[in-house]
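J.: Here you go, sequence then predicted model.
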Amino acid sequence: MGNSYPQLDLDRQLCFPLYAAARGVSRVYAELLADVGLTYPQYLTMLALWSADGALSVGELGERLRLDSGTLTPLLKRLEAAGYLERRRDPGDERRVLASLTPAGESLRESVSNVPLRLSASLGLAAGDAAALRDLLARLMANLESRGGAGGPAGS
């Protein structure tokens, strides 16, 4: 039974290695973050807050993380329950909810500061290859977002 549709071979697809690699990287992150009790999406949220200059609105966090509010809100609630952030209404605009780090959220940064290095060691990629892959994926995300496709928050 010859393959009359070689373009449909699994090994020729871009989507499959992206999907499998994303699942694998998420699994490694889960192992690295288990000690501090964070999930991978929670870690990404904390990274966004650590790199911000002050509080971020839930909308800004959603844009930064490419998550819709239906996904982000429960994540923020769990981080707030863990004591890492607080949410409050923006006094200048009551429609906006701001998320800001608590002292515990700030100190958590030290606990996970070795995660990027440990991840790099787990991936087995040279630093240049990892940087080139990140740059290619960033370009892919930008291309998808510019055409209104996947990668942006739902409803954007």
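T.: Yes, it's here.

J.: Could you use CA atoms for every contact and neighbour count after this?
T.: Fine.

J.: What are the boundaries of the helices in this structure?
T.: Secondary structure of the chain (DSSP state H): helices located at 15-33, 40-51, 58-65, 69-81, 103-111, 115-123, 127-146.

J.: Figure out which of those helices is closest to residue 92.
T.: Ranking these by proximity to residue 92 (Cα to Cα) places helix 58-65 first, at 14.8 Å.

J.: contacts for the closest one?
T.: 44-45, 48, 68-69, 72-73, 96-99, 152-153 (Cα atoms under 8 Å, 6 or more residues apart in numbering).

J.: Just send the helices of the chain back as TSV, with distance to residue 90 and mean neighbour count too.
T.: Compiled in TSV, the helices of the chain are given as follows (distance: least, Cα to Cα, whole Å; neighbours: other Cα atoms under 10 Å):
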stretch	distance to residue 90	mean neighbour count
helix 15-33	31	14
helix 40-51	16	17
helix 58-65	11	18
helix 69-81	16	15
helix 103-111	20	13
helix 115-123	33	12
helix 127-146	28	13
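
J.: ok, structure two:
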Amino acid sequence: MKIELVIMQNNSGLAELIMLAGHLVMTAKEKALAPYNVTLSEYRLMSALEGMGGVMATVLAREVKLDNGTLSRLVNRLDRAGMVERRSDEKDRRRICLYLTDKGSTVLPVMNDAAMRIDSMINSTEVGVEVEHIARFLRTVAEHASNLKTEPDYGPRNFATLGVAP
């Protein structure tokens, strides 16, 4: 906690404050989900499955923004825990679709309540009505950030003047 307070007190940039707030909220949600032996990533996956029904892993990976390897590991863990199952697609038996099991469908609403309690605690702080404005602002920041170049543009380079080989 001392690290977080130092970051907040040192006039950190917006990105650092957003990351800190996200980290703290995610940590609280992980703790709330711990009694169900489910991580936040697994919970997100189950929540997406609930709304999608039977879905191929590649489609689910895109939906929850995970690479196929990470999704596979999460699905394997949830499958072993009896929360998710793989079944052949009814229309094309070569395809495997993912479904919530009865156990997963039963425990998901309880986990939703646990996660919502965290959100409610955050929304009921002195921020109050500003939460809506902050959320709108963060969506705008995310949209602009998604348009940023991943490589900085330093313009034309003359490596010879820098004394280095290209």
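T.: That came in fine, so what should we check first? The shown structure was predicted, so the numbers you read here are calculated from the model rather than taken from an experiment.

J.: wait, what's in contact with residue 72 of the second structure?
T.: residue 57.

J.: And the longest strand along the first structure against the second structure, how far off on average?
T.: As assigned by DSSP state E, the longest strand anywhere in the first structure is strand 93-101. Taken over the aligned residues, the distance from strand 93-101 of the first structure to the second structure averages 3.4 Å (mean Cα distance after the TM-score superposition for the first structure).

J.: what angle do that strand and helix 40-51 make?
T.: For strand 93-101 of the first structure against helix 40-51, the angle by axes from the mean of the first three to the mean of the last three Cα atoms, to 10 degrees is 100 degrees.

J.: So which elements touch strand 93-101 of the first structure?
T.: helix 40-51, strand 56-57, helix 58-65, strand 85-90 (3 or more Cα pairs under 8 Å, 6 or more residues apart in numbering; DSSP states H and E).

J.: Distance to residue 25 of the first structure added to these, as a markdown table?
T.: Listed next are those as a markdown table, based on distance: least, Cα to Cα, whole Å:
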| stretch | distance to residue 25 of the first structure |
| --- | --- |
| helix 40-51 | 10 |
| strand 56-57 | 27 |
| helix 58-65 | 17 |
| strand 85-90 | 26 |
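
J.: before we move on, the earlier item: reformat the helices of the first structure into JSON lines and put distance to residue 91 of the first structure next to each item.
T.: Converted to JSON lines, the helices of the first structure look like this (distance: least, Cα to Cα, whole Å):
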{"stretch": "helix 15-33", "distance to residue 91 of the first structure": "34"}
{"stretch": "helix 40-51", "distance to residue 91 of the first structure": "19"}
{"stretch": "helix 58-65", "distance to residue 91 of the first structure": "14"}
{"stretch": "helix 69-81", "distance to residue 91 of the first structure": "19"}
{"stretch": "helix 103-111", "distance to residue 91 of the first structure": "21"}
{"stretch": "helix 115-123", "distance to residue 91 of the first structure": "36"}
{"stretch": "helix 127-146", "distance to residue 91 of the first structure": "32"}
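
J.: So for residue 89 of the first structure, which of the ones you listed sits nearest?
T.: The closest of the helices of the first structure to residue 89 of the first structure is helix 58-65. By Cα to Cα, the value is 10.2 Å.

J.: still on that earlier bit, wait, which of the helices and strands packed on strand 93-101 of the first structure is closest to residue 128 of the first structure?
T.: helix 40-51 (22.4 Å).

J.: which residues are contacting that closest one?
T.: Contacts of helix 40-51 of the first structure (Cα under 8 Å, 6+ apart): 26, 29-30, 33, 55-56, 61, 64-65, 75, 79, 100-101, 105-106, 109.

J.: report the angle between the axes of it and helix 58-65?
T.: Helix 40-51 of the first structure and helix 58-65 are oriented at 110 degrees to each other (the same axes, to 10 degrees).

J.: average distance between helix 40-51 of the first structure and the second structure?
T.: Looks like 1.1 Å for helix 40-51 of the first structure (mean Cα distance after the TM-score superposition for the first structure).

J.: Could you measure from residue 120 of the first structure over to residue 97 of the first structure?
T.: Here the distance between residue 120 of the first structure and residue 97 of the first structure works out to 35 Å (Cα to Cα, to the nearest Å).

J.: whoops, I mixed them up, residue 90 of the first structure
T.: For residue 90 of the first structure relative to residue 97 of the first structure (Cα to Cα), the value is 6 Å.
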